[in-house]
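*Asks:* need a structure here:
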Amino acid sequence: MTDVLVLGGTGWLSGEIARRWMDAGARVTCLARGGRDAPYGAALVRADRDAPDAYLRVADRDWDEVVDISSNPGHVTAALTALAPRTRHWTFVSSVSAYASNDIAGQDESAALAVPAEPGDPYDYSRAKAACEASVRSVVGARAAIVRPGLVVGPGDPTDRFGYWVARFALAGDEPVLVPDLEDRDAQVIDVRDLADFLVAAGEARWVGTANAVGDPLPLRRVLDLAREVAGHTGTVVTAGDDWLAAHDVQNWMGPRSLPLWLPTDMPGFTTRANAVYRLLGGRLRELRATLTDTLADERERGLDRDRVSGLTRAEEEALLTELGIAGAP
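*Replies:* Presented below is the predicted three-dimensional model:
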């Protein structure tokens, strides 16, 4: 039986990875703080990765596969030191955010990475992921897969980005919804289940290399139109320009008081990364409609009007619509 250690395993993506490995017949151990349960059937080793003995209980045996999704360079380096000598294959889940720039569309895995973070530097996600990758390549490069996902989406997403739109259209019903200027904006998403399947397949094959795990680039307008259709929204769609939104303190991409997935026009590379390697390796991309349908079901279960990590509250959106003089806004 294949022995797999997932560093994490109790979160959204890492939990999905653990479940998919078990579906493939592996014996899975999750190493995590223990605030949440591991997926049913997986063993949970409680450990704090900040502690010097974090890997003591899992470093005394051989592993066929270790999967790490951390963006903490110290955690990654310590794990490699403790576990690499007895691990046959290592999968590191990085990010397209590790690239140095996003101003050129269509770049592949050979594009320059950000300058790796140094100990003591202020935290920067891009540089941190680049530093993690550098450690993995240095220690286990000849037996490691480095996978760079883009925007990971689907049921259970804790970031509330992708799900915002299908949930908002459903919540609004026949009332207006505010959207950003969609001209020359793209989106590039990958369903968490497709990503997890790919990571398992790479581990099973002990594939060595680097791959962008990203979907096909799509016009953001198409994504929102399909979200609206899936949600059954019949109200008007109101567009506000970039300058107007910025003047009204509406943020790009994610976080409170944002319009998720909306990016400045000077970042075409972020949503158009090449995915030829992923495709050639058999990476799956399910239909966007299926992901949106499953995401809406999850959003309904969690509550369409719940507090969100990302997006406008409905009250904030209605106030902005009123500012725009839209009939039907309170």
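*Asks:* from now on I want contacts and neighbour counts done on CA atoms only, so please keep to that.
*Replies:* Noted.
*Asks:* just the terminal-to-terminal distance for stretch 59-71.
*Replies:* 21 Å (C-alpha to C-alpha, to the nearest Å).
*Asks:* how about stretch 239-248?
*Replies:* With C-alpha to C-alpha, one end of stretch 239-248 sits 14 Å from the other.
*Asks:* can you list contacts of that stretch?
*Replies:* Outside stretch 239-248, the residues within contact range by C-alpha atoms under 8 Å, 6 or more residues apart in numbering are 178-181, 251.
*Asks:* most neighbours, which of these?
*Replies:* Of all the contacts of stretch 239-248, residue 180 has the most neighbours under the rule other C-alpha atoms under 10 Å, reaching 23 neighbours.
*Asks:* picking up where we left off before, which of the contacts of stretch 239-248 lies closest to residue 43?
*Replies:* residue 251 (40.7 Å; C-alpha to C-alpha).
*Asks:* out of everything not next to it in sequence, what's closest to that closest one?
*Replies:* Distances taken as C-alpha to C-alpha, 6 or more residues apart in numbering place residue 258 nearest to residue 251, at 4.2 Å, with adjacent residues excluded.
*Asks:* before we move on, what about residue 237?
*Replies:* residue 177 (5.1 Å).
*Asks:* surely the one you found meets residue 236?
*Replies:* Yes - between residue 177 and residue 236 there is a contact under C-alpha atoms under 8 Å: 6.5 Å.
*Asks:* want to put them side by side, so please do this one too:
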Amino acid sequence: MTQVLVLGGTGWLSGRIAERWRDAGAQVTCLARGRRTAPEGTVLVSGDRDQPDVYDRLREQHWDEVVDVSRHAQQVCEAVNVLGDSTDHFTYVSSMSAHSDDVTVGLDESGPLHAAAQSGDEYDYGAQKAAAEQAVRALGERALIVRPGLIAGDGDPSDRFGYWAAAFARAGADPVLVPTLDDRFAQVIDIDDLVELLAGDRRSGILNANGESRPLADVLGRIRSAAGHTGEVVEAADEWLLEHDVQYWMGERSLPLWLPADMPGFARRDNTAYKASGGRLTPIDDTIRRVLQDERARGLDRERSAGLSRAEERALLLELAE
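*Replies:* Predicted coordinates for the structure are as follows:
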């Protein structure tokens, strides 16, 4: 039986990876702190990856596959050092944010990366991912590095894609606030497509995993149509939003998927290699329908990790109309 170790396995993405390997007939072990449950039918080993003895129960076993999703380079380095010799294949889930060039449109896998994180760079996401990639590349042909873009799907704890489904659905016939849409783009990959790749055949190399780049106006229009929104769509200029403490991309009091104008390449990456590798691309309307159903089930007015509350949105719309 195939022995798979998922470093994590209890989060949104890592849990889906563990489930997919389990469903493929593998014996799956998840290493996590144990604050959340591991998928049914997998084995949970509790441990803190910042502790030196965390791999003591795992290092003597042979692993056909190890999957790591950590954003902390030191954790990934330690996993490679300790488990590398007893592992046939190591898959690391990096990020498109590892690329340092957010200007070039059509950037592919060969694009430049951030300088590897050093001590003191713990909160520099791109640099951490780049440093982790550096460690994994030492495994040579036994390693696969996958750089997904924004991951979309049901259950997403980041609320970035799901925010818009909720925003249009909760507004009904009332207005919805959006950023300036002209020359803005969005590029996502469905979580099910990504998981299928990560739990598939064990290739090597580096692969940027992304869906098709689309105008942000098109993406929001499709979400609006699926949600049945009939109200006005009100655009606000970048400067006005920033002056009113609305943030780009993610986090509290943000407009998710909105990017600065000086980052035209971030949501327009090349995905030729992903498609050539057989990577699946779920139609975006199918992803939207699934996300909208999930947002309605979880509550359109719930507290979110990203976006605006409806009260915040109404206050901004009123001020914009003055």
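*Asks:* looking at residue 177 and residue 236 of the first structure, which one has more neighbours?
*Replies:* residue 177 (24 against 16).
*Asks:* which parts of the strand or helix carrying residue 79 of the second structure are buried?
*Replies:* Per DSSP states H and E: residue 79 of the second structure is located in helix 73-83. Judged by neighbour count (16 or more other C-alpha atoms under 10 Å), helix 73-83 of the second structure contains these buried residues: 73-80, 83.
*Asks:* closest one of those to residue 162 of the second structure?
*Replies:* For the buried residues of helix 73-83 of the second structure, the nearest to residue 162 of the second structure is residue 73 (28.5 Å; C-alpha to C-alpha).
*Asks:* contacting residues for the closest one?
*Replies:* 117, 128-129, 131-132.
*Asks:* residue in the first structure matching residue 231 of the second structure?
*Replies:* Here residue 231 of the second structure is matched to residue 235 in the first structure, going by TM-score structural alignment.
*Asks:* how far apart are the helix holding residue 79 of the second structure and its match in the first structure?
*Replies:* Comparison of helix 73-83 of the second structure with the first structure after fitting gives an average deviation of 1.0 Å (mean C-alpha distance after the TM-score superposition for the first structure).
*Asks:* how about the helices in the stretch 51-200 of the second structure?
*Replies:* Chain-ordered helices for the stretch 51-200 of the second structure, with DSSP state H, counting those that start in this stretch as the definition, fall at 73-83, 125-137, 160-171, 191-198.
*Asks:* quick one: neighbours of residue 25 of the first structure, just the number.
*Replies:* 12.
*Asks:* neighbours of residue 174 of the second structure, how many?
*Replies:* 13.
*Asks:* now do the residue lying closest to it once chain neighbours are set aside against residue 27 of the second structure, distance only.
*Replies:* Once flanking residues are discounted, residue 174 of the second structure sits nearest to residue 231: 4.6 Å by C-alpha to C-alpha, 6+ apart. Per C-alpha to C-alpha, residue 231 of the second structure is found 51 Å from residue 27 of the second structure.
*Asks:* quick one: which of these two has more around it?
*Replies:* Comparing residue 231 of the second structure with residue 27 by neighbour count (other C-alpha under 10 Å), the higher total belongs to residue 27, at 17 against 14.
*Asks:* just to check, that one is in contact with residue 19?
*Replies:* No - using C-alpha under 8 Å, residue 27 of the second structure is not in contact with residue 19; the gap is 10.5 Å.
*Asks:* which position in the second structure pairs with residue 74 of the first structure?
*Replies:* Under TM-score structural alignment, residue 74 of the first structure pairs with residue 74 in the second structure.
*Asks:* not counting its neighbours along the chain, what's nearest its match?
*Replies:* residue 132 (7.4 Å).
*Asks:* for that neighbour, what are its contacts?
*Replies:* Here residue 132 of the second structure is in contact with 71-74, 76-77, 94, 116 (C-alpha under 8 Å, 6+ apart).
*Asks:* so which bits of stretch 215-230 of the second structure are buried?
*Replies:* Here stretch 215-230 of the second structure shows 215-217, 219-220, 222-224, 226-227, 229-230 as buried, counting by 16+ other C-alpha under 10 Å.
*Asks:* and what of stretch 124-142 of the second structure?
*Replies:* 125-133, 135-137, 139, 142.
*Asks:* ok, those residues vs residue 163 of the second structure, which is closest?
*Replies:* For those, the nearest to residue 163 of the second structure is residue 125 (22.3 Å; C-alpha to C-alpha).
*Asks:* distance of that closest one from residue 137 of the second structure?
*Replies:* 18 Å.
*Asks:* what do we get in the first structure for residue 62 of the second structure?
*Replies:* Aligned partner of residue 62 of the second structure by TM-score structural alignment: residue 62.
*Asks:* name the nearest residue to that match, ignoring sequence neighbours.
*Replies:* Per C-alpha to C-alpha, 6+ apart, closest to residue 62 of the first structure is residue 86, 4.8 Å.
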